[in-house]
Structures are given as C-alpha cells and as structure tokens.
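[1] Show me the folded form of this:
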Amino acid sequence: MKTELIIDEQLNDDEIKIHTKTATVGARILSFIDHFTTDRENLAIRSDEEFLMVQKSDIICAEVQDKTLTISTKDDDIVTTKTLSALMEELQSETFMKVSKSGMLNIQMIDRVEPSFSGNLIARMKNGNKVSISRRYVSKLKERLGI
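    Below is the predicted model:
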C-alpha cells in the first residue's frame, strides 16, 4: 500500500481527507484512526448500585440475554440493564460493530473468525469468548476486516 502525507493549510483544524480506491481500505484506515483517538475515553457503566469506569479500548464484546446486557472487558464481565443500542451510541466508534440483534464486538479484539452453520460466522475473541455473527452482518464484518 502506498501512503503519502500532504499538508493542506486550507483545511479546517478538525478536517482530514483520506483518498482510497476501495471502501474496505477506507474502513480499515478509519478504524485505526478511531482506535487511537476515541477509544482511550472512559465509559461509566451502572452495575447493581455502583458505577464502574471502563476504558472503551478494554471492551471486548457485549451481549443481551433476558433484558440484561453483559459487557466483557479484558478484566471482567459487567452485568447492567443498559440497552445494547445505548451502549453502541455511547461508544460511537468504528472499532465497535453490532454483529447480531443481541450482540456487538470490538473488531480490534478478534483473534480469528470461523464459519458456522447456515452462513453465520463465529468470532473467537482474544479473551476466549465466542461471538456469533449473524448472516445479516457477515458482509459488513468482512468489509471492516478487509477479508
């Protein structure tokens, strides 16, 4: 991949332009930039009667079961009543991706992806968790991973 840095003083302070031939390369670049700029922020998650401060980059995956959300981090599993859509909105990051109606994952924490039955995929995360990717999200995940 050929890269080039061009300084354009006519751009606004918060403006960056990236030119790529394919959406896959663009998505990967945005994911890397996003990881280094916004994922260092903390997120307050209410669990029982306390608020836990979790660094966004420590979140591996999250899944809803029986109206409770379990957020898996590098160190712990946090159970909360927060909704998956509320969590995704708070994360607002290219690094995190919804992969089913009830699950999301941090694409930087994927160890490997394996085929499953009926067109689904299984993502094996760096902490050993398995996350099911429904057929509806398979193409989006492949695009984000560049595969």
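[2] use CA for all of it now, contacts and neighbours both
    OK.
[3] contacting residues around Arg144?
    Thr24, Ala27, Arg28 (Cα atoms under 8 Å, 6 or more residues apart in numbering).
[4] is it true that the last one touches Leu141?
    Right, Arg28. No. At 11.0 Å, Arg28 and Leu141 do not qualify as touching, with contact defined as Cα atoms under 8 Å.
[5] right, and the secondary structure at Gly128 would be what?
    What DSSP: H, G, I helix; E, B strand; the rest coil gives for Gly128 is coil.
[6] Show me what the strand or helix carrying Ile33 is in contact with.
    Following DSSP states H and E, one finds Ile33 within helix 23-37. For helix 23-37, contacts defined as Cα under 8 Å, 6+ apart pick out Ile18, His19, Thr20, Ser57, Ser93, Glu94, Thr95, Glu143, Arg144, Leu145, Gly146.
[7] Number of residues surrounding the fifth one?
    Ser93 sits with 18 neighbouring residues when counted by other Cα atoms under 10 Å.
[8] Could you measure from it over to Thr37?
    10 Å (Cα to Cα, to the nearest Å).
[9] let's see this one next to it:
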Amino acid sequence: MEVEIKLQPGLAGPRAVIYCGEITPEVEAAAARLAGATRRLAGRREGRVYLLDPGEITLVTAEGQQVYALCQGERYLLKARLYELEAQLAGSRFARISHSEIANFDWVESLDMSTAGTIHLRFKKGGGAFVSRRYVARIKERLGL
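    The predicted model follows:
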C-alpha cells in the first residue's frame, strides 16, 4: 500500500482519505485502524481487568447473557454485547461467523469445507469454530471463495 502524508497548517485535526480501485481486506483493515476501531477492549478474568488488543483476540463468543473474548489461550469476560462488538470491530479482520460468535481471521490457519454447507475454522494456536450455514455465503464472499 502506498502511503502519503501532507502537512496542512491550520487544519483542526488529522483527516485520512483512502483512494482505491476496489475494497479489499487490506483497505478495510487500514480504514479500521485509522478510524480507531482497534482500541483496546476491557476484559475481566479472576477479579482483574485486562486491556485486550483486538489483534490478539482469536474469537468473541456469547454464552447465555455473557460475552467472552478468547485471547492467547485465556478467556476474558467482556461487558459489551456481541452486536456492539461486531459494530466496533467492523471493517477490520473480524467477521461474524454465527449467531453467537465473531472470529478474527488473522488467526485462522485453515478452513475445512468438507462437510456440506458448513465451514470449520482452525485457528493457528489451536481450537476452532464452525461457521453456521446462515453466514457461510458471507464468509466465502469475504474470502473470495
């Protein structure tokens, strides 16, 4: 990606414009970083609050009324709702894969599409998650499959 910075004295705040021929995952990620969508998330574990870097989160999952982030083999309780996190992480490396899960595709090692109508994501650090049939078409489109 080509980057250019121009100084404009008197400008109230920084402004970024991305020129592109098509919207690619690289363009979406750059836009999300510039928009500040990658700010840290507060997660609770064992009575302590941790500031989580979204890039380190493998999977965000909802279980009952609780939302958890899986990050470096640990599970952190998040205060935000899943739909709020989906909006906050939109346009970046995250994608909704089921009614109760959002996956970080930077951590996806491979996709197993041998079962008809579903996709099983395998993560680099172990574990996995299934893409529900409802979201398979969106994931395939996003990945260019």
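[10] Once they're superposed, what TM-score comes out?
    Here the TM-score for the pair of chains, by TM-score structural alignment, normalised by the length of structure 2, is 0.75; 136 aligned residues with a Cα RMSD of 2.9 Å.
[11] out of the contacts of Arg144 of structure 1, which one sits closest to Ala86 of structure 1?
    Ranked by distance to Ala86 of structure 1 (Cα to Cα), the contacts of Arg144 of structure 1 are led by Ala27 at 22.9 Å.
[12] What's the match for that closest one in structure 2?
    Using TM-score structural alignment, the partner of Ala27 of structure 1 in structure 2 is Thr24.
[13] list the buried ones in stretch 24-38 of structure 1?
    Buried residues in stretch 24-38 of structure 1, counting neighbours by 16 or more other Cα atoms under 10 Å, are found at Thr24, Val25, Gly26, Ala27, Arg28, Ile29, Leu30, Ser31, Asp34, His35, Thr38.
[14] Equivalent analysis for stretch 135-142 of structure 2, please.
    Buried residues in stretch 135-142 of structure 2, defined by neighbour count with 16+ other Cα under 10 Å: Tyr135, Val136, Ile139.
[15] Tell me which residues touch the residue nearest to the spatial centre of structure 2, please.
    In structure 2, the centroid-proximal residue (Cα atoms, centre = their mean) is Phe94; its distance is 2.0 Å. Residues near Phe94 of structure 2 by Cα under 8 Å, 6+ apart: Glu86, Ile102, Ala103, Asn104, Phe105.
[16] so of those, which ones are in strands?
    Under the assignment DSSP state E, the contacts of Phe94 of structure 2 contribute Ile102, Ala103, Asn104 to strands.
[17] Show me the one in those residues that has more neighbours than the rest.
    Counting neighbours by other Cα under 10 Å, the top entry in these is Ala103, with 27 neighbours.
[18] Identify the residue of structure 1 aligned to that residue.
    So, by TM-score structural alignment, Ala103 of structure 2 is matched to Leu105.
[19] now its match, nearest residue through space, not along the chain?
    Nearest non-adjacent residue to Leu105 of structure 1, counting by Cα to Cα, 6 or more residues apart in numbering: Cys61, 4.0 Å away.
[20] show me where structure 2 has strands.
    Assigned by DSSP E, structure 2 shows strands spanning 41-45, 48-52, 57-63, 66-71, 74-78, 94-98, 101-104, 108-112, 119-123, 128-131.
[21] So which of those strands is the most surrounded?
    Sort the strands of structure 2 by mean neighbour count, taking mean count of other Cα atoms under 10 Å, and strand 101-104 sits at the top with a mean of 24.
[22] what lines up against the residue nearest to the centre of structure 2 once you look at structure 1?
    Using TM-score structural alignment, Phe94 of structure 2 sits opposite Phe96 in structure 1.
[23] What's the separation between that match and Ser118 of structure 1?
    Using Cα to Cα, one gets 24 Å for the distance from Phe96 of structure 1 to Ser118 of structure 1.
[24] likewise Ser134 of structure 1?
    9 Å.
[25] Looking at these two, which has the bigger crowd around it?
    Ranked by neighbour count (other Cα under 10 Å), Ser134 of structure 1 and Ser118 place Ser134 first, with 20 against 8.
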